[in-house]
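Enquirer: no FASTA, just this:
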């Protein structure tokens, strides 16, 4: 086992070579393909399969319009954020979202950004642990339903599956930085295309067989499908789900920091954002609209794990396995910024500590030479274990995740990119462009607040029916 100390940044040295950028950090090798893969991994989650439910609450008109509108808004603000990666005067790179906000806005807004970003990342990783276990449970239940009948009581425990997911994440968390995640994101992209395509295919097959649900221009009907109050809260929640389903600003700067310096990172990032958002929108519209056409106003929250389809069971199994694999990779995309943030702080506070700075080259059978750092090993393992335990204790956390999304969407996806764009381009106050941008910020704030209210109502309902450590029936 070989070991040596790194400089101020533990990721700055590459074993066996001198692959550095001009600022002493590890050489970046990212391209438009890897960036697009990261974006698709971050954006397309299993939530794509719940968009039929969202369209059912809003109806054909509002649902479809919101899907397209928020795609445009997310792409528009992502281009603003991409332009802020380098400081205009010095050309200095900003390695993460907080650095960008510090460079352009400063003050208390930096802390607000950090709180929103890292709070969101922690929440998402807990939610992924729960969602992956639900998909794996669905595999067991699909097999049970196939052999015992669709009315059988099939009970499967998701806690061992959460523990297994956590063990896998402990291993993958030792990938030392964001730059090394490209292969995971490419796998995740293939998986997301697979299960989304299966969902679309099953919905099309249902339509072709004549099993068409009752749909409406305005969605669920008050007094028939839902009560008046439920219609309001569910519509708020559905609008929020659609708005947040495109949001990748929380990791955009970290993705951009993996790109080569030539061609310019902002230009490549804009192309990758367009590719990612366009691809995502296509799948969202197909899954949401075709799913709504198939199930109508009774669309389930997720038609693969809530068993909108029972057969062919092997295809349902494969789709849910794809979801689990996708979430394994996506977990790392959202965890790496937290890992690097804490490690950077520790490195700055205790630069002489060998526990923190020393890297070890270990020869592992089948894997070859791997980099091991004791801080990374202990801290990342502890992080994954704690979040897995939280997921086990609060399996209704996905309801909380909706609230976190509502609270963080506005500052990270809209407010900060717009404010930094105004500062960077020196947009004249009260000009038409300034007024338009401020109106965009206001409208998105209203959507976030309404979605937060809807999420709180949904959370209260989840807590009322919560039974700790029960199997999923």
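Expert: That came through fine. Note that the structure is predicted; figures quoted are calculated from it, not measured.
Enquirer: Every contact and neighbour count from this point should use C-alpha atoms.
Expert: Fine.
Enquirer: Can you list the residue ranges for helices in the stretch 251-400 of the chain?
Expert: With DSSP state H, counting those that start in this stretch applied, the stretch 251-400 of the chain shows helices at 265-295, 313-349, 354-357, 374-393, 397-409, listed in chain order.
Enquirer: Now find how far off-centre the last one is within its chain.
Expert: Relative to its chain's centre, helix 397-409 lies at 12 Å (C-alpha atoms, centre = their mean, to the nearest Å).
Enquirer: Point out the other elements, helices or strands, that that helix touches.
Expert: Using 3 or more C-alpha pairs under 8 Å, 6 or more residues apart in numbering; DSSP states H and E, the elements in contact with helix 397-409 are helix 108-148, helix 228-244, helix 432-464.
Enquirer: Going by neighbour count, list what's buried in the shortest one.
Expert: In this case it means helix 228-244. Within helix 228-244, the residues that count as buried by 16 or more other C-alpha atoms under 10 Å are 230-244.
Enquirer: try it against this one:
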């Protein structure tokens, strides 16, 4: 297929992936960490994500020697690169984390969509009946609606075909992040003071302070989740400058998203202090102007529809490729069928494999989201569970193997130290997030 992508389409894909539901929990995360640690940790995670992007860009192509010839291979997916560079055993391990990553993002996006649509109805209820009115609504029906929408969008054939969806979703990301920051700034001005403190949310003892901090780290980790699709994005770019283009797009996208994160997280904490909600736009720290809050949550809903597909399409491709290899003689699963309803309309390419597998997958994700509808806790757990292997470990290992960096060299020592430090931080976040999720589920 002709590769027509450029720096701006890559930027749109990354922004769609990065500025998602994770930004909504950042004010709460900064509230746990305080004015010094909060922004510093956000910048640290941004730096780790950008480092991962650069390492993966270098892994897009590899060269094998066959006889007297050097054969260059392009890796169109994260898992394909791991298999080619690190071997089948690590590819199997990586495949498990890719599977978990796709599932966790689907769950969080489903929960967030339901909260955003529910928030629209609640804000209108509070506007009509007062801020103390009983406006509690069930989110289950909205999760089912989101699942139904994703069943339809999942019939998009492949990642390349999501360009238009990413551009629309990226625009929505900028809009609702700007609204969240603007509303927070307006509340700070209205309060006449900057709330919050250097140490973050005060706690009566160390134990009660430690676990929210751990969960906050998980929430921040979730806010930078695009390493898994870097190679898919790079595979859409025009040759022969796709590597340089990808690095420029990654740099632009990471620092743009970090600017919005600092605005949303910092201004949200400044506005609410110890009362910072877990979800900045659906937690009802804001009530007015209700129409602007409605518009922001509508933008979130649209962005989540695109973000779900950006992350799910690579996973769909992996599973469907495997199924086609296992069932090569099955015309039902292997073949595509062109359906034309009218000669004046475009034909639609139907695949029974896509219909059956993707519909089943979305149904399972929706069911899990209904069982665990806890936004803040699920975001923390989701951020911690796959961040280290996908963003840190595999990119470093592929880079070391491909560049043939010898042991005890300065570069290898630095990269190994970087890997282990990140592991310790994420293990701490993982334990705290698991604890918070268990308490939420059984309390």
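Expert: Now that the structure is in, tell me what you want to look at. Owing to the predicted nature of the structure, the values given are computational and were not obtained by experimental measurement.
Enquirer: Between the helices of the stretch 251-400 of structure 1, which one is closest to residue 4 of structure 1.
Expert: Among the helices of the stretch 251-400 of structure 1, helix 354-357 comes nearest to residue 4 of structure 1, with 8.4 Å by C-alpha to C-alpha.
Enquirer: In structure 2, which residues correspond to the closest one?
Expert: Alignment note (TM-score structural alignment): helix 354-357 of structure 1 is matched to residues 331-334 of structure 2.
Enquirer: for stretch 244-256 of structure 1, same thing?
Expert: Mapping stretch 244-256 of structure 1 onto structure 2 (TM-score structural alignment) gives residues 222-234.
Enquirer: Just the endpoints, please. Distance across the matching stretch?
Expert: Its start and end residues considered, stretch 222-234 of structure 2 measures 22 Å (C-alpha to C-alpha, to the nearest Å).
Enquirer: What of stretch 360-375 of structure 1?
Expert: With C-alpha to C-alpha as the measure, what separates the two termini of stretch 360-375 of structure 1 is 12 Å.
Enquirer: How far away from the center of its chain is it?
Expert: 29 Å.
Enquirer: try stretch 238-249 of structure 2
Expert: Centre-to-centre, stretch 238-249 of structure 2 and its host chain are 22 Å apart (C-alpha atoms, centre = their mean).
Enquirer: quick one: contacts of it?
Expert: Here stretch 238-249 of structure 2 makes contact (C-alpha atoms under 8 Å, 6 or more residues apart in numbering) with 3-8, 10-11, 53-54, 57-58, 60, 234-235, 237.
Enquirer: what's the answer for stretch 106-123 of structure 1, then?
Expert: Contacts for stretch 106-123 of structure 1 (C-alpha under 8 Å, 6+ apart): 97-98, 101-102, 250, 334-335, 338, 401, 404-405, 407-408, 411-412.
Enquirer: re earlier: and the helices of the stretch 251-400 of structure 1 as JSON lines, adding mean neighbour count and distance to residue 72 of structure 1?
Expert: Formatted as JSON lines, these follow (neighbours: other C-alpha atoms under 10 Å; distance: least, C-alpha to C-alpha, whole Å):
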{"stretch": "helix 265-295", "mean neighbour count": "23", "distance to residue 72 of structure 1": "8"}
{"stretch": "helix 313-349", "mean neighbour count": "21", "distance to residue 72 of structure 1": "23"}
{"stretch": "helix 354-357", "mean neighbour count": "19", "distance to residue 72 of structure 1": "43"}
{"stretch": "helix 374-393", "mean neighbour count": "18", "distance to residue 72 of structure 1": "33"}
{"stretch": "helix 397-409", "mean neighbour count": "23", "distance to residue 72 of structure 1": "15"}
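Enquirer: Fine by me, we can end here.
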